[in-house]
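[1] I need the structure of the sequence given here:
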Amino acid sequence: MQKRKLGTSELEVSPLGLGCMGMSEFYGTGNDEESIQTIQYALDQGVTFLDTADMYGVGHNEKLIGRAIKDRRDDVVLATKFGNVRGEDGSFQGVNGHPDYVKQSCEDSLKRLGIDHIDLYYQHRVDPEVPIEETVGAMAELVKEGKVRYLGLSEASPKTIKKAHQEHTITALQTEYSLWSRDVEEEILPLCRELGIGFVPYSPLGRGFLTGQIKTFDDLEEDDFRRYNPRFQGENFQKNIDLVKKIEAMAEEKGCEPSQLALAWLLARGDDIVPIPGTKRRKYVDSNLGALKVNVSKQELEQIDKIAPRGAFAGERYPAEQMKSLNQ
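    Model prediction:
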């Protein structure tokens, strides 16, 4: 499998990573043994880039990955995140970017993962109460100590990205990007390219919507957080379903799955882009990797742009309260 470099760094990863969040929380019931087998299967297929965060399952996801890669650390470029604070009961307690919290979070993540260094350490959400220079300064100290190799940000504004990058090289920005959500094309992606920062799209399949497998609201389990996402509700849901049907029709004509077309479109946006589709089942690893064999012509890219131009999908990306933490 060919590799892609993140930004101007020497950090090489598979062109598609594996998002592990759903194995522990948010997307219905998980199964630890199946999840571990899925991670190991992905590694066997050539995936080298795993993505997690300390908040996923309140530490559960990092422990799960630790178990999965126990004897395979050298096969993995491991990314995790800090900043979203959760109580032991799972309650959300805001964002913290204070230097002492940064360092303690890193120590805790290393322990849960059972490793001695993190390859890519992201600030999950920007703390508006703490100057980004202070947060990134603490992250930079972790690099000097050998506990972290490279630094990243998630859902940061252009202003924050510039300030952070002046403090210490930012290797990657992780922000939602897909046919379903193209806001980053306006300012964020051009800035990353200007500064030599790699781009890691999360939810590259529109939280599963672009797979074509979600037909009705009732397809979502009772504890699935998408039930509270504006894009999955009411008129928005139907409008978005209608758009996905057009993507499905184009994929059928091309002889691939809708999800593969959506990922191939994203991969074609540039070699500096490394999507991290999430799954907790092995069969979807194969499906996602199939996108690497799907070539999208210039004419097809133009056709997709007509079907799903920027802003085409209805509804905000998150509920109102969570939207406040984006683009900080």
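[2] going forward, measure contacts between C-alpha atoms and count neighbours the same way
    Fine.
[3] what's the longest helix in the chain?
    helix 234-254 (DSSP state H).
[4] another one to check against the first:
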Amino acid sequence: MQKRQLGASDLYVSELSLGCMSLGTEEHKAKDIIHTALDYGVNYLDTADLYSFGENEKIVGKATEGIRDQVIIGSKVGNNFDKEKGTWSWDPSPAHIKQGLKDSLHRTGLDYIDLYQLHGGTIDDPIDEVIDTFEALKKEGLIREYGISSIRPNVLRQFLQKSNIVSVMMQYNLLDRRPEEFLPLLRENDVSVLARGPLAKGMLSSKAEQAVASKGKDGFLSYDYNDLVDISEKWKDMTSGEENAKSFQYILHNETVASCVFGASSTEQVKENINAFKKATPLTDADYKQMQSLTKALTYANHR
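    Alright, predicted model coming up:
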């Protein structure tokens, strides 16, 4: 699988990567999913301290024992959680970020994390202190690079102006085109997008009809249920059985995107996504424009 540079860093991530949130907590099954993804060419695994209250990081760490040099591991920090109570609260303080990294390294059994991301962010955060903390952790060699996972335009602009982030994780797919407003600005600043939710809860997948029926009943962003039904039918006709692959290709058509981060709860889903992507016919500019004609060029309404 081809790889793309993450920002201006020396990290090169596979065009499809594995979002680990959906792995579950059954260790053997989760490790099989990770190993299948790696065998099929994925080299980036995305986790977070909050996923399953730390258990997800433990699984990722165990699954990559002995092959650390073959994988790029990203994790996230910013949510102060209580595993026993099942609660969490936002805490972007330098003290929490430092302790969060220490805890993540302990859970994963790693000496460093390749990409450490702020798991959210508001304009009221001590942004300068957050940046200074990430820079210090990078200088210590505990992280290689850092980024943010945020869809707040006002927060994004602050980090672009003040920091050396290499990536922004954002939900991005044909139904949620809001990141497209910021792709030129991100590219200008040598910052890449890690696109989560590339299949829009399955509504852009080969099982779009079922996904819309189960997950689109209350709509999606500014689309109501009838809109989603109509789009899914046209999407099926347009993609000729390559729905998953074309969803990925649409996102990756813009080279500011480094990787589509898809979730999987079975090895079959991993194989389906990657095989479809590898076998798909190339996407042309005409195909891209035709796809865009199906949906709206939405923009972020809040936090501007």
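[5] What does the superposition give as a TM-score?
    Their TM-score after superposition, calculated using TM-score structural alignment, normalised by the length of structure 2, is reported as 0.89; 301 aligned residues with a Cα RMSD of 2.7 Å.
[6] Let me see the contact set for the residue nearest the centre of structure 2.
    For structure 2, the residue whose C-alpha lies nearest the mean C-alpha position (Cα atoms, centre = their mean) is residue 196; its distance is 3.5 Å. Taking Cα atoms under 8 Å, 6 or more residues apart in numbering as the criterion, residue 196 of structure 2 is in contact with 19, 169-172, 260-262.
[7] Pull out the buried residues from the longest helix of structure 1.
    By neighbour count with 16 or more other Cα atoms under 10 Å, helix 234-254 of structure 1 contains the buried residues 236-241, 243-244, 247-248, 250-251.
[8] what do you get for stretch 22-34 of structure 2?
    Along stretch 22-34 of structure 2, the positions that meet the burial threshold by neighbour count (16+ other Cα under 10 Å) are 22-25, 27, 30-31, 33-34.
[9] where exactly do the strands run in the stretch 201-304 of structure 2?
    If you assign secondary structure with DSSP state E, counting those that start in this stretch, the strands in the stretch 201-304 of structure 2 sit at 257-263.
[10] The stretch 1-150 of structure 2: strands as residue ranges?
    Assigned strands in the stretch 1-150 of structure 2, in chain order: 3-5, 12-14, 16-19, 44-46, 72-77, 79-82, 87-90, 113-118, 143-149 (criterion: DSSP E, counting those that start in this stretch).
[11] And the first one, what does it pack against?
    Judged by 3 or more Cα pairs under 8 Å, 6 or more residues apart in numbering; DSSP states H and E, the packing partners of strand 3-5 of structure 2 are strand 12-14, strand 257-263.
[12] Next: the last one.
    Strand 143-149 of structure 2 makes packing contacts with strand 113-118, helix 127-139, strand 167-171 when contacts are defined by 3+ Cα pairs under 8 Å, 6+ apart.
[13] what do you get if the cut-off is 6 Å, keeping everything else the same?
    Other helices and strands packing on strand 143-149 of structure 2, by 3 or more Cα pairs under 6 Å, 6 or more residues apart in numbering; DSSP states H and E, are strand 113-118, strand 167-171.
[14] now the ones you listed as TSV including mean neighbour count and distance to residue 276 of structure 2?
    As requested, these are arranged in TSV below (neighbours: other Cα atoms under 10 Å; distance: least, Cα to Cα, whole Å):
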stretch	mean neighbour count	distance to residue 276 of structure 2
strand 113-118	24	28
strand 167-171	24	21
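[15] JSON lines for the helices and strands packed on strand 3-5 of structure 2, including distance to residue 40 of structure 2 and mean neighbour count?
    Written out in JSON lines, the entries for those read as follows (distance: least, Cα to Cα, whole Å; neighbours: other Cα atoms under 10 Å):
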{"stretch": "strand 12-14", "distance to residue 40 of structure 2": "10", "mean neighbour count": "21"}
{"stretch": "strand 257-263", "distance to residue 40 of structure 2": "14", "mean neighbour count": "26"}
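[16] what's the closest of these to residue 139 of structure 2?
    Residue 139 of structure 2 lies closest, by Cα to Cα, to one member of the helices and strands packed on strand 3-5 of structure 2: strand 12-14, at 20.3 Å.
[17] helices or strands next to that closest one in the packing?
    With contacts defined as 3+ Cα pairs under 6 Å, 6+ apart, strand 12-14 of structure 2 has these neighbours: strand 3-5.
[18] In the strand it packs on, which residues are buried?
    For strand 3-5 of structure 2, by 16+ other Cα under 10 Å, it's 3-5.
[19] count of residues packed around residue 186 of structure 1?
    The burial count assigned to residue 186 of structure 1 is 10, neighbours taken as other Cα atoms under 10 Å.
[20] and if you look at residue 290 of structure 2?
    A total of 12 residues lie near residue 290 of structure 2 under the criterion other Cα under 10 Å.
[21] One more: residue 326 of structure 1?
    Neighbour count for residue 326 of structure 1, taken as other Cα under 10 Å: 15.
[22] so what's it up against?
    Counting by Cα atoms under 6 Å, 6 or more residues apart in numbering, residue 326 of structure 1 touches residue 155.
[23] repeat that for 7 Å
    With contacts taken as Cα atoms under 7 Å, 6 or more residues apart in numbering, residue 326 of structure 1 has the following neighbours: 155-156.
[24] Redo the strands of the stretch 1-150 of structure 2 as CSV? Include distance to residue 165 of structure 2.
    Conversion of these to CSV gives the following (distance: least, Cα to Cα, whole Å):
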stretch, distance to residue 165 of structure 2
strand 3-5, 13
strand 12-14, 15
strand 16-19, 19
strand 44-46, 16
strand 72-77, 13
strand 79-82, 19
strand 87-90, 20
strand 113-118, 9
strand 143-149, 5
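[25] got the end-to-end distance for stretch 120-127 of structure 2?
    The first residue of stretch 120-127 of structure 2 is 12 Å away from its last residue (Cα to Cα, to the nearest Å).
[26] So for that stretch, what gets flagged as buried?
    120-122, 127.
[27] all helices for the stretch 151-300 of structure 1, in order.
    Per DSSP state H, counting those that start in this stretch, the stretch 151-300 of structure 1 has helices spanning 158-167, 188-195, 234-254, 258-267, 282-289, 298-307. These are given in chain order.
[28] So which bit of structure 2 is the fourth one matched to?
    In other words, helix 258-267 of structure 1. Under TM-score structural alignment, the alignment places helix 258-267 of structure 1 onto residues 243-252 of structure 2.
[29] hmm, who's touching that stretch?
    For stretch 243-252 of structure 2, the external contacting residues (Cα under 7 Å, 6+ apart) are 173, 198-199, 204-206, 236, 239, 260, 273, 276-277, 280, 283, 288.
[30] circling back: which one of the buried residues of stretch 120-127 of structure 2 is nearest to residue 133 of structure 2?
    Ranking the buried residues of stretch 120-127 of structure 2 by separation from residue 133 of structure 2, with Cα to Cα as the measure, puts residue 127 on top at 9.8 Å.
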